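Q: Would you be able to build a 3D model of this:
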Amino acid sequence: MTALHEDPERCVRIVQSHDERFDGFFFTAVLTTRIYCRPSCPAVPPKPKNMRFYPSAAAAAGAGFRACKRCRPQAAPGSPDWNVRADLVARAMRLITDGVIDRDGVPGLASRLGYSVRQVERHLMAEVGAGPLALARMQRAQSARLLIESTPMPFTEIALAAGFSSVRSFNETVREVFALTPGELRAKAGSRVPTQPGAISLKLPFRRPFCPDNLFGHLAATAVPGVEEWRDGAYRCAFRLPNGHAIAALRPLPDHIACQLRLTDPRDLTAAISRCRWLLDLDADPVAIDDQLARDEVLAPLVEKTPGRRVPRIIDPEQFAVRAVLGQQVSTAAARTHAARLVQAHGEPIDDPAGGLTHLFPTSQALAELDPESLALPRARRVTLMRLVEALNSGEVVLDIGGDWNTAREQLSALPGFGPWTVESIAMRALGDPDAFIPGDLGVRQAAQRLGLPDKPGPLVKRAEIWRPWRAYAVQHLWGTSGHPVNQMPPSDPDIP
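A: The predicted structure is shown next:
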């Protein structure tokens, strides 16, 4: 299949129509101005003969083009390819976006992927048009811009926080990528720089259509007290990062997600943004997903009613695996209660000056110290939980955004008490597999029955072949046929029922 940037006629049509749905799929460089843009740039499109197309912002920059000051192409939503696929390049891009190169270098990235440095570099150059260092450099530049425009931090501190090795390289990169000095960027931001210390405010873009109802409804309805909450129209959560922890407040608005971050260490900005986007599935391609699901005459009316549904995820895969075990064969409320008890007994206390978050979810190392007899769970489930904790700590089970989905499935399935519902729930919400499917889920079976679909797992799996590779999104539409709170935008009241 030809990559989109390799189809110039189609790319020209997209650029001429300013179609924002394709932002992040490719980038348009203009030979006469030496500037590159996102497809939806509002500027008058150049002549087709002067256009060149690249698969990434880093590739365009590497070819000698500067970012457009009007459409800010380096801030476009990420390519949905990296969340759909599980091959080497997709896994590498997910890890680079999470900041792995800044923390562990290219050898660390290659080690996480199980390939040599040369293999990783060769595959990225062939498909993305840039090597891992160039991709990381572009990401550092964008992180620096966010800190310049959203905080009063001194530039020397921003250079360190964004991952630059020196202030000189920070200045050079910012000038080269944005054609402005750091001081000029801050001056243009003007009053946008907040006076509130410790807070970084930014906009998280997404491709439209976007349905926030099930996304924020699910996160709020299943929120673990102390770790997550719905407050003043925003989902708030506390989570660990490589150099500390963060508290994020995410508020859905018509054309973006308003994000406010409080970081204990500004070096974690890149990872924090990446994980918030991951949490809300913001790099999905809703048009492709909806088009595929709407081919089914049963799902078509559901898609037409609520286009752009996303899959609600959890930032920490290991945390969700623990919560999935706690949620086996119990209600949403009971699962929250079990998780809250673990948090209070074994979570790490934190301060939250803007809300009611009190702890970080306990790590697998902390849970290894708990007494299973203290858990108000059936004995078999206590065994399942403790075996999971042991496997996570030993490396027998590896749950990672850069990991292979099927390998993780095999590792989980080998543990006692891990049936298809638990494994596929983890694949869907913790690992991000867009085709994860839970035909045995009670809500899915009830929805199938209401819609006249097979309600037994075997026949339903066969019937769902037409939904592939987007069965996880089909699940969201099936769940949406019920009146459960997970399918509805949370009330404005901060107290979650």
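Q: make it CA atoms for all contacts and neighbour counts henceforth
A: Will do.
Q: ranges for the helices of the stretch 1-150 of the chain?
A: For the stretch 1-150 of the chain, the helices defined by DSSP state H, counting those that start in this stretch occupy 8-16, 57-62, 81-84, 88-97, 100-113, 117-128, 132-150.
Q: show me what contacts the residue nearest the centre of the chain?
A: The centre of the chain sits closest to Trp278, judged by CA atoms, centre = their mean, with a distance of 0.7 Å. Going by CA atoms under 8 Å, 6 or more residues apart in numbering, Trp278 touches 313, 315.
Q: That one should be in a strand, yeah?
A: No - using DSSP: H, G, I helix; E, B strand; the rest coil, the assignment for Trp278 is helix, not a strand.
Q: distance of it from Gly355?
A: 23 Å (CA to CA, to the nearest Å).
Q: most tightly surrounded among the helices of the stretch 1-150 of the chain?
A: Stretch with highest mean neighbour count among those: helix 57-62 (a mean of 24; mean count of other CA atoms under 10 Å).
Q: what does it contact?
A: Contacts for helix 57-62 (CA under 8 Å, 6+ apart): 27, 29, 36, 53-54, 66-67, 73-74, 128-130, 134-135, 138, 177.
Q: try stretch 10-29
A: 4-5, 35-42, 45, 48, 51-57, 60, 65, 73, 76-80, 207-208, 285, 287.
Q: any idea how far that stretch is from the chain center?
A: Centroid separation for stretch 10-29 versus its chain: 23 Å, with CA atoms, centre = their mean, to the nearest Å.
Q: want to put them side by side, so please do this one too:
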Amino acid sequence: MHTDTDACLRAVRSRDARFDGWFVTGVRSTGIYCRPSCPATPPKARNITFLPTAAAAQSAGFRACKRCRPDASPGSPEWNVRADLVGRAMRLIGDGVVDRDGVTGLAQRLGYSVRQIERAVQAELGAGPLAIARAGRAQSARILIETTTLPLAQVAHASGFGSIRAFNEAVQEVFAMTPSQLRAAKTARGRSGTSPERDPSPWQRLSLRLPFRAPFHPDNVFGHLAATGVPGVEEWRDGRYRRTLDLPGGPGIVELSPTTDHVRADLALTDLSDLTVAVSRCRWLLDLDCDPEAVDAALAEDPHLAPLVRRTPGRRVPRTVDSREMAIRLVLGQQVSTKAARTHAGRLAATFGAHVDDPGGGLTRLFPGPEALLTAGDESFAMPVTRRETIRSLCRVLSQGSLDTSAGADREEARRVLGDVPGIGPWTVESYAMRALGDPDAFPGTDLGVRIAARALGIEDRPRVIESASARWRPWRSYAVQHLWATGDHEANKLPEEDIL
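A: Next up is the predicted model:
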């Protein structure tokens, strides 16, 4: 996108928020970089350079605009869609792999050398993996500086910096202010931070805004998460979706609630250094980095889907915060009702999930990992013998690491490995690709809801016919599925009116 100068100039001159996150605008005369929708007077074209990411702008010596806050714009939708090396690398960087394991760890996950990874990312993004991860740390630091009263030394550690000096230099370089000045400026504007609340259990609470590109239709994504929520692990309470999180530094709890221009996230963490990972996983869960206008425009070209898209533009795909959990839950849900699947999963969580002390509601457990379920006796699985054995086979594959469940997984390889598990068929594989791998073109064509909706739209209810009709929806068939599901009256298609506990 950033190489199409004319298109970028049009976006900047019209202050088009749809392009926030696609590129940033570096202004050579001032040394700052902005998002395309910056409300300031557009600079002269001769003073502008367009860059693909905030990290690239920072590496080129630009500092973030204090007015439009480009470092806090929605992420590029490109990285969630692309299945190539750079797309997989960007998803892993967003999930904190470089912060935890360095570029060496990133390269090992992707199966390439460090030099190959650095060259590929640098060539396309104008910044290497370390610079991109550093930009994410700077953003986390700003959130903690402005929304808490934590000592700055703790902020440095929590945001992933190895030293106070590196923290100070990064904040100064990115925001043209020292950490102390950044906090003072926020206090002067009348929005002083609050100290993270502490409970008898070591929770530290933070509230922040998760931006998205409009339009955003929250009903199906929040409705689906609430309707399928595992008791003790997830709940809908007081108009908010709540769930436990299994994070690198310990358990966490998140509350997510949609508003007109952002999703409010209230986090309770045991380790503040998990902030970046928690935010990344919440954005992934709600598909917040989607480009809804591109999706809707493509789907609306099909006469079957056009009326559905016009009725509710901006549908997102409900995903997951844990791919291993999703794989297990999909097998639990094979050929049973939503209620039955919730009941099975809730029983397993209550018995084998690690305990969590929820200070604000009814959450009690983390979802159990495959290692724990491998110890479960037959009496723990109230289901047919064949499905019980499928779950055990899947848990062995997951515990051995044969199925890559990381954010940077190769989608086709993951499909192959999952499909080789006895008892797992196309519906489970495609549902996993859609909800765990984030494949925008996954299509569980044998799904009963899809078949019913297709029939209602005048598409013959035969697998080959439905598959053929779906070719017109590529590469956005995962989103077409959301519109098809919404033609029914299932509770997953609407926001709950009452608490689901």
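Q: So Phe239 of the first structure belongs to a helix, correct?
A: No - secondary structure of Phe239 of the first structure (three-state DSSP): strand, not part of a helix.
Q: Looking for the alignment partner of it in the second structure.
A: With TM-score structural alignment as the criterion, the equivalent of Phe239 of the first structure in the second structure is Leu245.
Q: Enumerate every residue touching the residue lying closest to its match once chain neighbours are set aside.
A: What sits nearest to Leu245 of the second structure in space, not counting adjacent residues and going by CA to CA, 6 or more residues apart in numbering, is Gly252, at 4.7 Å. Contacts for Gly252 of the second structure (CA under 8 Å, 6+ apart) come out as 203, 244-246, 267-270.
Q: Compare those with the first structure and list the overlap.
A: Counting by both residues aligned by TM-score structural alignment, their matches' CA atoms under 8 Å, the contacts of Gly252 of the second structure that remain in contact in the first structure are 244-246, 267-270.
Q: from the residues you listed, which two are the most distant?
A: Farthest apart among those by CA to CA are Asp246 and Leu267. That separation is 12.8 Å.
Q: Settle it for me: which of those two has more neighbours?
A: Set side by side, Asp246 of the second structure and Leu267 show more neighbours around Leu267, with 24 against 18, by other CA atoms under 10 Å.
Q: quick one on the thing from earlier: mind putting the kept ones among the contacts of Gly252 of the second structure into TSV with distance to Gly232 of the second structure?
A: Shown next, in TSV, are these (distance: CA to CA, whole Å):
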residue	distance to Gly232 of the second structure
Thr244	9
Leu245	12
Asp246	14
Leu267	17
Ala268	16
Leu269	18
Thr270	18
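Q: where do the strands sit along the first structure?
A: Applying DSSP state E to the first structure gives strands spanning 27-30, 35-37, 51-54, 66-67, 199-204, 228-231, 234-241, 244-252, 257-263, 348-349, 359-360.
Q: Now distance to Val423 of the first structure too, for these, in a markdown table please.
A: Formatted as a markdown table, the strands of the first structure follow (distance: least, CA to CA, whole Å):
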| stretch | distance to Val423 of the first structure |
| --- | --- |
| strand 27-30 | 37 |
| strand 35-37 | 41 |
| strand 51-54 | 38 |
| strand 66-67 | 43 |
| strand 199-204 | 30 |
| strand 228-231 | 23 |
| strand 234-241 | 23 |
| strand 244-252 | 28 |
| strand 257-263 | 30 |
| strand 348-349 | 27 |
| strand 359-360 | 24 |
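Q: In the second structure, which residues correspond to stretch 139-158 of the first structure?
A: The aligned range for stretch 139-158 of the first structure is 136-155, by TM-score structural alignment.
Q: got it, and stretch 304-319 of the first structure?
A: Mapping stretch 304-319 of the first structure onto the second structure (TM-score structural alignment) gives residues 310-325.
Q: Could you list the residues in contact with that stretch?
A: By CA under 8 Å, 6+ apart, the residues outside stretch 310-325 of the second structure that reach it are 214-218, 220-222, 224-225, 245, 281-282, 284-288, 290, 292-293, 296, 300, 326, 367-370, 398, 405-406, 434-438, 478-479, 482-483.
Q: what's the closest non-adjacent residue to Leu453 of the first structure?
A: Spatial nearest neighbour of Leu453 of the first structure, excluding adjacent residues (CA to CA, 6+ apart): Leu460 at 7.1 Å.
Q: go on, Ser402 of the second structure?
A: Going by CA to CA, 6+ apart, Ser402 of the second structure has Val417 as its nearest residue, at 7.4 Å.
Q: hang on, the one you found packs against Leu398?
A: No - with contact defined as CA atoms under 8 Å, Val417 of the second structure and Leu398 do not form a contacting pair (10.3 Å).
Q: between the two, which one's more packed in?
A: Each of Val417 of the second structure and Leu398 has its neighbours counted (other CA under 10 Å); Leu398 has more, 22 against 15.
Q: what does the more buried one align to in the first structure?
A: The equivalent of Leu398 of the second structure in the first structure is Leu392 (alignment by TM-score structural alignment).
Q: so what's Ala90 of the first structure up against?
A: Taking CA under 8 Å, 6+ apart as the test, what Ala90 of the first structure contacts is 81-84.
Q: again but with Ser165 of the first structure, I slipped
A: Contacts for Ser165 of the first structure (CA under 8 Å, 6+ apart) come out as Ala159.
Q: State the distance from it to Arg145 of the first structure.
A: To Arg145 of the first structure, Ser165 of the first structure is 16 Å away according to CA to CA.
Q: what range in the first structure does stretch 427-444 of the second structure sit on?
A: Counting by TM-score structural alignment, stretch 427-444 of the second structure lines up with residues 421-438 of the first structure.
Q: Show me what counts as buried in the matching stretch.
A: Of the residues in stretch 421-438 of the first structure, those buried by neighbour count under the rule 16 or more other CA atoms under 10 Å are 421-438.
Q: These in helices, which ones?
A: Using DSSP state H to define helices, the subset of those located there is 421-429.
Q: Dump the residues you listed into JSON lines; add distance to Glu348 of the first structure as well.
A: Shown next, in JSON lines, are these (distance: CA to CA, whole Å):
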{"residue": "Trp421", "distance to Glu348 of the first structure": "29"}
{"residue": "Thr422", "distance to Glu348 of the first structure": "26"}
{"residue": "Val423", "distance to Glu348 of the first structure": "27"}
{"residue": "Glu424", "distance to Glu348 of the first structure": "29"}
{"residue": "Ser425", "distance to Glu348 of the first structure": "26"}
{"residue": "Ile426", "distance to Glu348 of the first structure": "23"}
{"residue": "Ala427", "distance to Glu348 of the first structure": "26"}
{"residue": "Met428", "distance to Glu348 of the first structure": "27"}
{"residue": "Arg429", "distance to Glu348 of the first structure": "23"}
